[in-house]
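Q: My questions are about this predicted structure, shown below with the sequence.
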Amino acid sequence: MAQWIGFMVSVETEDKGTYQGVISAATGSEITIIKPFCDGIPCNSSKVILSAEDITNLQLIQKQESSSGESTVTVAKPIPKRAGRTNSCSEIVSASKTNNYNGSYSYNKSKPIDIELKHTSFNESSSFKTGTPNKKDKYKGRWNKGWKDELCFGSPLDHIINKDFDFEKNLALFDKQAIWDEINSQKPDVIKQADYKKSISKYRHDENILTTTPTVYRQIMVPKQEFCEYVTDEGLIIPSIPRSLRNKLWVAAEALGFSWERRIELMGRAAAEMTLQLVGGGHRLNPHNTHQCPTVVVLCGCNRQGAMGLNAARHLASHGVNTIVYLTSADCPEVQKELALYKLTKNKIITAVSKLPQLTDIIIVSLCEESDNPKRYPELAEWTNSNKAAVLALDPPATGTPNVVTRFSLVPVLPLAHATENGKIYLCNLGFPIQIFNEVGIKYKSPFGSKFVIPLHLNDDI
């Protein structure tokens, strides 16, 4: 078997495909080939051992010629046959034969491996006879071009590429700004100035081109600073005022034409607006959702805070809310005026705690005014605390409504130093002009912005 070593061979097997390569060892039971190709694709291993039982056909192609020194064998990559082609895709390259000027041929040391070799001489080619390629040669030229592409790019590279290229890591190594600074540093001063003028940015229509002054967060100054301060969502500081200063503010407002009726109307409307949001807004007050009409209970005392509650109930009734007013007494003039207007809504007015409903959506508490000893209502407090509805207090005392757990409180103009029993504080704008604040020595700038009611948060920085 040693006489077959060095021959180029094409071996067909039953189920492993067709192998081509150079015989490096051969015995009676197996054959070893090096530089193997399987169905035209280079094998990953350097040699392949084939058993005689698997071989169905064996064809010797050519013996490899060896010269002194290292081997110069060039093995072309066979390409698998395409459908409709009888010949192999790998043909003899015209460069394997060089035509001398005297008409003789000089052969290279090796030829490409192919299973079915078709030797085509230059004399058999019609294109060399006539000088004009026929239709058959035209298609043949196209096929050769495609064959070159497949020969170059048809081999699998999965075993070569181990991991993907990290583009982000490579891009991070490139400092664009440093490169541009280096380039600009080499330019003359005249060119630098011209480039600077070109780089001046143009502003859009919605961009501010004027430099703004720093924001002043303390826009309201009071004569006597209390220990409690509040801040808005925008960070503006709202100082609290004592009861005496607020009473002076009411007197100044009354003298300048801002009567209690005006203030009660604005507080009632603000309370109605907050209540509508708390009950669900447009989801509950929808023409297609009349079976879930919200119910609001208003607890009114015999004072100006009670008049605010009646006013809020009237505004809520005008929005279609089912309102129930509990009235302790109607001896106050402001309460009598608002009660007469509320009766026009035809909604309920009760004076007994036992008639209060067990289920309600919101409870508005307007029972007590600011004083050292606010009046207590034990039965109302017990009913309110036993109910699961949210409680909104209108201008409650700074210490809170006695024995009533409040979640929200709505206060006018400037807040008092409210205790935690009043819950979250909301500030209502009564529309006072700046002259009223100047009368009592308050430096004032409106913190409301585009809103009528704003939330306040306790300032923990003081």
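A: Noted; the coordinates are in hand. Numbers count the residues shown, from 1 in each chain.
Q: use CA for all of it now, contacts and neighbours both
A: OK.
Q: Can you point out the buried residues in stretch 314-326?
A: For stretch 314-326, burial by neighbour count (16 or more other Cα atoms under 10 Å) applies to 314-317, 321-326.
Q: So what's the residue count around residue 336?
A: By other Cα atoms under 10 Å, the residues close to residue 336 number 16.
Q: Next one for the comparison:
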Amino acid sequence: MAGDWLGSIVSINCGDTLGMYQGRVSAVDQLSQTISLTQPFHNGVKCLVPEVTFRAGDIVELKILELPVDSRRQTNNQFPENTTGMTTDYINGTAKQRPIETSNAQNIPRRSDARSNDTVGTSPQPCSKSYVDRHSEGVNQPKNFRRRHNSWSSSSRYPNQVTPKKSGPKNGQMKARDDECFGEDLEEIPDTDFDFEGNLALFDKAAVFEEIDTHERKSGGGTGSVPKSRGTPSDRAPTYRHDENILESEPIVYRRIIVPQPGGKEFCTDSGLVVPSISYVLHKKLLSVAEKHGLSVEKRLEMAGICASQMALTLLGGPNRLNPKNVHQRPTVAFLCGPHIKGAQGISCGRHLANHDVDIILFLPNFMKMLEPVTNELNLFCQTEGKQVSNVKDLPDCPVDLVINCLDCHENAFLRDQPWYRAAVEWANQNRAPVLNIDPPVTDQGQGIHAKWSLELGLPLALGEQAGRVYLCDIGIPQKVFREVGITYHSPFGCKFVIPLHSMLE
């Protein structure tokens, strides 16, 4: 009788300690009360040993999953179709038979009906099902068939299975697992690449958009709705950069400074704003009205010195030249100043540059009597490490980094006839260093210093070609002061205090 169960596929529950085992019955010993399974699976994982033997005392429940072929035929002949399957429970060494607990009474499933039972919902335990599927598929499928185990069903069947670590070269078992994991054969991948350009050429984008627009016009003609504009790229809304304003604003007015007495020349800023030049008479009146409202000469000198020093620091190299790691290459700047307000502006600029670790050489001729602003600025400059000389021979023979010219004055044109003035001009032209003019006059400078840059205050004068490139600095004149002298003024400086000006003829 025990031999009838040989070859059956059974599931043995050995409790929480030993777990679940599945396998094919290879031997049943009634005397020693043992049963042996070949090709066993423990908790859904194939055992390393080919055969496992169980004692009756260790078995809590035994379920027959599949009978051998001969026993199944005999069972089908002896029992009717609706007979409920039996299971054997081993409790304390005593074998008892009871019906299998299922929702509907059915026969023991055949090997060919294993998958149909899954669909109906009467499949056995997950661990038992895994063994039946693996065994039946391995028997019935051809040799070159390969299952894919990267789906949910594969990962959920074996929760306790751990992927072995790869150490050393792959053996046959590892290669088989890789083949199962990574899917189909490489021979099935097509050799030719997909032709994206050819496929895209088949799509007529303009024709499709035209058809859509036609359909929308026909469908929305009676409703008064405006169809969406798709069309060609030229008909679309313009694109904007990250620094452009996308909000619609009022039209830009580029001529926002209007003067009653034009100076005969116009400039424009980098943003396109028009800055007209003014005559020296209007410029002098503007400074006089500003001084009456509180913008004293000392404040104007300080603002002019700061703006000129900022421009000079930029011309000298800025942070690339003036940094703690480059102290051995401190720039040298020579100032040529006269005994007037223009010279005081240069002395103020030299003081600020000296405070920024720039070597300053200040040339100022000796006069018995000088203006009070010049004396005050000179006293402040003497508190710095700058060097003051009164003779042109004391100026350096080697080229300096920058020459700042403040020799000329609007009123005192007779200074050009002085020997010290001619000597200073000759030294500047022979030094071959770039020259920056601060508030130069409009008078003809054919015999003067050839400058590369010129810095104007407030509003520019109509300077000649010898003045070089013109810059404009803000010295803090209020807008109502411009209005009082008849100038319609809107600041062109934006976020800066010194801006370049371009001639409108360029």
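A: Right, received. Where do you want to start? Please read all numbers here as calculations on a predicted model, not as lab measurements.
Q: how about a markdown table for the buried residues of stretch 314-326 of the first structure, with distance to residue 416 of the first structure added?
A: Listed next are those as a markdown table, based on distance: Cα to Cα, whole Å:
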| residue | distance to residue 416 of the first structure |
| --- | --- |
| 314 | 27 |
| 315 | 26 |
| 316 | 27 |
| 317 | 30 |
| 321 | 31 |
| 322 | 32 |
| 323 | 29 |
| 324 | 29 |
| 325 | 27 |
| 326 | 27 |
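Q: Do a quick rundown of the helices in the stretch 51-200 of the first structure.
A: Counting by DSSP state H, counting those that start in this stretch, the stretch 51-200 of the first structure has helices at residues 126-130, 135-153, 167-172, 176-185, 189-198.
Q: follow-up on the earlier one: out of the buried residues of stretch 314-326 of the first structure, which comes closest to residue 371 of the first structure?
A: For these, the residue nearest residue 371 of the first structure by Cα to Cα is residue 326; the value is 22.0 Å.
Q: about what we covered before: tabulate the helices of the stretch 51-200 of the first structure in a markdown table, adding columns for distance to residue 33 of the first structure and mean neighbour count.
A: Listed next are the helices of the stretch 51-200 of the first structure as a markdown table, based on distance: least, Cα to Cα, whole Å; neighbours: other Cα atoms under 10 Å:
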| stretch | distance to residue 33 of the first structure | mean neighbour count |
| --- | --- | --- |
| helix 126-130 | 39 | 12 |
| helix 135-153 | 22 | 12 |
| helix 167-172 | 42 | 9 |
| helix 176-185 | 54 | 11 |
| helix 189-198 | 69 | 11 |
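Q: Switch these over to a markdown table; also include distance to residue 430 of the first structure.
A: Output for these, formatted as a markdown table (distance: least, Cα to Cα, whole Å):
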| stretch | distance to residue 430 of the first structure |
| --- | --- |
| helix 126-130 | 103 |
| helix 135-153 | 82 |
| helix 167-172 | 59 |
| helix 176-185 | 56 |
| helix 189-198 | 52 |
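Q: doesn't residue 21 of the second structure fall inside a strand?
A: Yes. Counting by DSSP: H, G, I helix; E, B strand; the rest coil, one finds residue 21 of the second structure located in a strand.
Q: Quick check: closest non-adjacent residue to it.
A: With sequence-adjacent residues excluded and distances taken as Cα to Cα, 6 or more residues apart in numbering, residue 21 of the second structure is closest to residue 42, at 4.7 Å.
Q: any idea how far the one you found lies from residue 351 of the second structure?
A: 92 Å (Cα to Cα, to the nearest Å).
Q: Residue 189 of the second structure now?
A: For residue 189 of the second structure, the distance to residue 351 of the second structure - Cα to Cα - is 79 Å.
Q: same check, this time on residue 335 of the second structure
A: 11 Å.
Q: you'd agree the residue nearest to residue 21 of the second structure is up against residue 13?
A: No. Between residue 42 of the second structure and residue 13 there is no contact under Cα atoms under 8 Å: 10.1 Å.
Q: In contact with the corresponding residue of the second structure for residue 276 of the first structure, which residues?
A: Aligning on TM-score structural alignment places residue 276 of the first structure opposite residue 313 in the second structure. Listed by Cα atoms under 8 Å, 6 or more residues apart in numbering, the contact partners of residue 313 of the second structure are residue 353.
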